[in-house]
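**Q** just coords:
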């Protein structure tokens, strides 16, 4: 039943009227919060004082008239069939004596005499009002700053505590921790400062605004302020990598063929980039052109070094970059800085080699693959060299290769091609049986052997690390599995897929 409130008036309050409204308006202006929130806090304070006078067991509420400032105090009694709490409930029979059409669920409210605030009551009311106003002020501050994450904000240094800088942001305080300050930067009280809002979280003392001057996006936002084409969306910042206070790389791109994105960011006589460098305490900035082609992007990212050759390993997300002897130190940079920043910028693991190093590595790899085919296929060196020269790295690749691809190799006919694949299959099957036998000796259970895509080599590694049953395997996290078997055998995506397959029987048990 819908609750109806039926008011019966016995007493009238004569508390000060307009003064209350004036105080509420003054507090609201001073704290920049809604007048309604101040009046609500006053009502709660008056209600607390009234309960102290009339008894906390009663259902008492206070109302401040928003137009006149008149304060009314009411005691409510809920109409019920059977009274369990005589302080807050009234029987239907008694209720009808006061209001003829009263029904169960109605609330009868009796107006109480005004409360005279004594010293203790006044202090208590003041504390309630202050607390509610503070809560409202903090909530307003959080609402103001919560959507400013990712922006640059200016403020004044308020104080420095143990290397952390407290910044006055006007309506809130921000904290710039030591790790978020550029090396060699020092701040004193009263200094003006610009920083990136890295995070905003609610806190008991107000919004916690975490600032940073080392965040990669701080530099990106600075360029956005200095370069109109970036602000307008004509030029896009694709990625940023920073070694704060020392060096940074910025990858930019545009679909507008008439605009040079790198030149636009540099500006006339370097004016735009210099403005950013000055703000970043002299941090050197390399601006490079982004490309959807990974090899091209890596070459651009390693500038100013000149690259001779790029070899991508997409499976392991690695790239070998070959440079001339005179370009090696430039490509790597001091303490590996240039290649490290290029890796962060592109998202690829970059390995820089000289031409002689690359030649030596290729020779060693070629010899290693040749020996592998000689040992496992029982063939002479010439056939093994031909397979290695054609780019075959494993027996699995040889087995999966089409016959016509093998017969295209000089000196190979169909009979030789099929014989090589047969020998590869026989070797791998024998190796698989040996590995499974070794795994069983180590305690691998049959249920784990049934998991698809686990190679015999993986079984041995799992057993050596105490993973011997299907449930042991299902309990692993993807990164744990990759760490056990090695990233060369398994990607994190495949590891997660295999673990979910191993967990399938858990859900089948739950359904039964």
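**A** Received, thanks. From a predicted model like this one, the values you see are computed outputs, not experimental measurements. Residues are numbered from 1 along each chain as shown.

**Q** CA only for contacts and neighbour counts going forward, please
**A** OK.

**Q** quick one: contacts for the residue nearest to residue 87 when sequence neighbours are not counted?
**A** Leaving aside its sequence neighbours, residue 87 sits nearest to residue 58 (CA to CA, 6 or more residues apart in numbering; 5.5 Å). Counting by CA atoms under 8 Å, 6 or more residues apart in numbering, residue 58 touches 51, 75, 76, 87, 88.

**Q** what subset of those is buried?
**A** Taking 16 or more other CA atoms under 10 Å as the criterion, what is buried in these is 51, 75, 76, 87, 88.

**Q** what is the helix or strand containing residue 144 packed up against?
**A** Here residue 144, judged by DSSP states H and E, is contained in helix 119-145. Applying 3 or more CA pairs under 8 Å, 6 or more residues apart in numbering; DSSP states H and E, one finds that helix 119-145 makes contact with helix 35-54, strand 192-201.

**Q** if you set the cut-off to 6 Å instead, what comes out?
**A** helix 35-54 (3 or more CA pairs under 6 Å, 6 or more residues apart in numbering; DSSP states H and E).

**Q** so the helix it packs on versus helix 119-145, what angle?
**A** Angle of helix 35-54 versus helix 119-145, following axes from the mean of the first three to the mean of the last three CA atoms, to 10 degrees, is 150 degrees.

**Q** show me which positions of helix 35-54 end up buried.
**A** Applying 16+ other CA under 10 Å to helix 35-54 flags 35, 37-51 as buried.

**Q** likewise stretch 340-355?
**A** 340-346, 348-355.

**Q** another one to put next to it:
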């Protein structure tokens, strides 16, 4: 791009073409950047006060330079105004108030100008490139993408996605998973946002949707929509649960997700660093679904408290620790999966709680309604719990 901008026309167009092809952006953007660079250089040459325009012919490479001047009675600004006498030389029949063109000889851009021209072009190209990246990725949220780890900075993994780069923040990684530069890695595109330094592509390996998408890749029936994953919950790197339902009665949703000898689920488990996955039949009925969700523990009964939005699950004494799971993991995942708060208690605790409620309510009726103990207990036994209900 040295001093021959004016001299070598073909070269200018060749540069524009090469940059456009390499960066995969529109050639017109590069031409515009060149024109802007030339205008800057010409202002530096003829004085920055001039209103200078440049036009590059995309076919021939011809460069036209001109300044725009206004025709006035009395010239005050010699850079942007001309009187009628001068105007007539430039354009026959020009009248006051016209804006006319004063052609300038094409400047031979020196070294300095070439440098500033280069900067303008790079800046324009960079902006266009960022815009293209954003356009390319903005509709791809929720997809799984494969990239190569570029670097790991402060625990965040920077991934090269080919024509852009994404980042897996620390909280979106699978705990204890070790990745190094050069590793190939799959992740879910969580969100794409515009930022000054280019689009931010946020990736995740810990999101429940990452697991759902992996299943869709392994299980053709999910991809085809015959089986649907209704809910998913994860404790990344440790355990996960998914609720599945089949829209075709002849296909068993759990069996299809597990695959022959567990081949399908195993492929997902490996990708998720050995995370154990419970595959659970989904059910419209909350109670049934909760019993399923608490697998592998067996449940005696489920009491749903609609008002509180909480659910009491009663389990046999020997099943309590299994139902709760290590550090409460099993009940926590079941709760995430069903979207309900779950309280787990043993038969003994449950009957104790019932007993306590029974006594409290019958005492309340005795006091509030001024009835004897037998009648109060009878009301409670009949299922009354509030004064309003009795009224």
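**A** Everything's here; your move. Everything numeric in this text was worked out from a predicted model, so none of it was measured.

**Q** contacts made by stretch 334-354 of structure 2 with the rest, please.
**A** For stretch 334-354 of structure 2, contacts defined as CA atoms under 6 Å, 6 or more residues apart in numbering pick out 231-233, 293-294, 310-317.

**Q** for it, how far is the first residue from the last?
**A** End-to-end span of stretch 334-354 of structure 2 (CA to CA, to the nearest Å): 24 Å.

**Q** now the aligned partner of the residue nearest to residue 87 of structure 1 in structure 2: which helix or strand?
**A** Residue 58 of structure 1 maps onto residue 50 in structure 2, with residues paired by TM-score structural alignment. Under DSSP H and E, no helix or strand contains residue 50 of structure 2.

**Q** how much space separates residue 50 of structure 2 from residue 62 of structure 2?
**A** From residue 50 of structure 2 over to residue 62 of structure 2 the distance is 22 Å, taken as CA to CA.

**Q** what do you get for residue 335 of structure 2?
**A** 71 Å.

**Q** same thing with residue 262 of structure 2?
**A** 69 Å.

**Q** who has more neighbours, those two?
**A** Between residue 262 of structure 2 and residue 62, counted using other CA atoms under 10 Å, the more crowded position is residue 62 (17 against 12).

**Q** any idea what the more buried one aligns with in structure 1?
**A** That one, residue 62 of structure 2, aligns with residue 70 by TM-score structural alignment.

**Q** now the contacts of residue 58 of structure 1 in CSV, with distance to residue 125 of structure 1?
**A** Shown next, in CSV, are those (distance: CA to CA, whole Å):
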residue, distance to residue 125 of structure 1
51, 12
75, 19
76, 21
87, 24
88, 24
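
**Q** which of those fall in helices?
**A** Among the contacts of residue 58 of structure 1, the members found in helices (DSSP state H) are residue 51.

**Q** list just the nearest of the contacts of residue 58 of structure 1 to residue 209 of structure 1.
**A** Nearest to residue 209 of structure 1 among these, counting by CA to CA, is residue 51 at 39.2 Å.

**Q** nearest to residue 220 of structure 1, of the buried residues of stretch 340-355 of structure 1?
**A** residue 345 (12.9 Å).

**Q** distance of the alignment partner in structure 2 of that closest one from residue 242 of structure 2?
**A** Using TM-score structural alignment, the equivalent of residue 345 of structure 1 in structure 2 is residue 337. Per CA to CA, residue 337 of structure 2 is found 7 Å from residue 242 of structure 2.

**Q** so what's in contact with those two at the same time?
**A** Contacts common to residue 337 of structure 2 and residue 242, judged by CA under 6 Å, 6+ apart, are 231, 232.

**Q** secondary structure element holding the residue of structure 1 most remote from its centre?
**A** The C-alpha centroid of structure 1 is most remote from residue 97, which lies 64.4 Å away (CA atoms, centre = their mean). Using DSSP H and E, residue 97 of structure 1 sits within helix 92-98.

**Q** just checking, next helix/strand downstream of that helix?
**A** In N-to-C order, the element after helix 92-98 of structure 1 by DSSP H and E is strand 107-112.

**Q** how big's the offset between that following strand and structure 2?
**A** Following the fit onto structure 2, the mean deviation recorded for strand 107-112 of structure 1 is 2.1 Å by mean CA distance after the TM-score superposition for structure 1.

**Q** check which residues of that strand are buried.
**A** Neighbour count says strand 107-112 of structure 1 has 107, 108, 109, 110, 111, 112 buried, by 16+ other CA under 10 Å.

**Q** what lines up with the fourth one in structure 2?
**A** Pointing back at residue 110 of structure 1 there. In structure 2, residue 110 of structure 1 lands on residue 102 (TM-score structural alignment).

**Q** check contacts around that match.
**A** Per CA under 6 Å, 6+ apart, neighbours of residue 102 of structure 2: 66, 67.

**Q** rerun that using 7 Å as the cut-off
**A** 66, 67, 68, 69, 90 (CA atoms under 7 Å, 6 or more residues apart in numbering).

**Q** got it, and residue 211 of structure 1?
**A** Per CA under 7 Å, 6+ apart, neighbours of residue 211 of structure 1: 174, 175, 176, 195, 196, 197, 198.

**Q** distance check, it against residue 369 of structure 1.
**A** Taken as CA to CA, the span from residue 211 of structure 1 to residue 369 of structure 1 is 53 Å.

**Q** for the helix or strand harbouring residue 209 of structure 1, give the aligned segment of structure 2 as residue numbers.
**A** Here residue 209 of structure 1, judged by DSSP H and E, is contained in strand 208-212. When structure 2 is aligned by TM-score structural alignment, the counterpart of strand 208-212 of structure 1 is residues 200-204.

**Q** same check on stretch 32-47 of structure 1?
**A** Using TM-score structural alignment, stretch 32-47 of structure 1 corresponds to residues 24-39 of structure 2.

**Q** residues making contact with the matching stretch?
**A** Contact with stretch 24-39 of structure 2 is made by 16-17, 20, 52-56, 117, 120-121, 124-125, 128-129, as judged by CA under 7 Å, 6+ apart.

**Q** still on that earlier bit, distance of the match of residue 345 of structure 1 from residue 256 of structure 2?
**A** For residue 337 of structure 2, the distance to residue 256 of structure 2 - CA to CA - is 20 Å.

**Q** since that was my last question, I'll sign off now.
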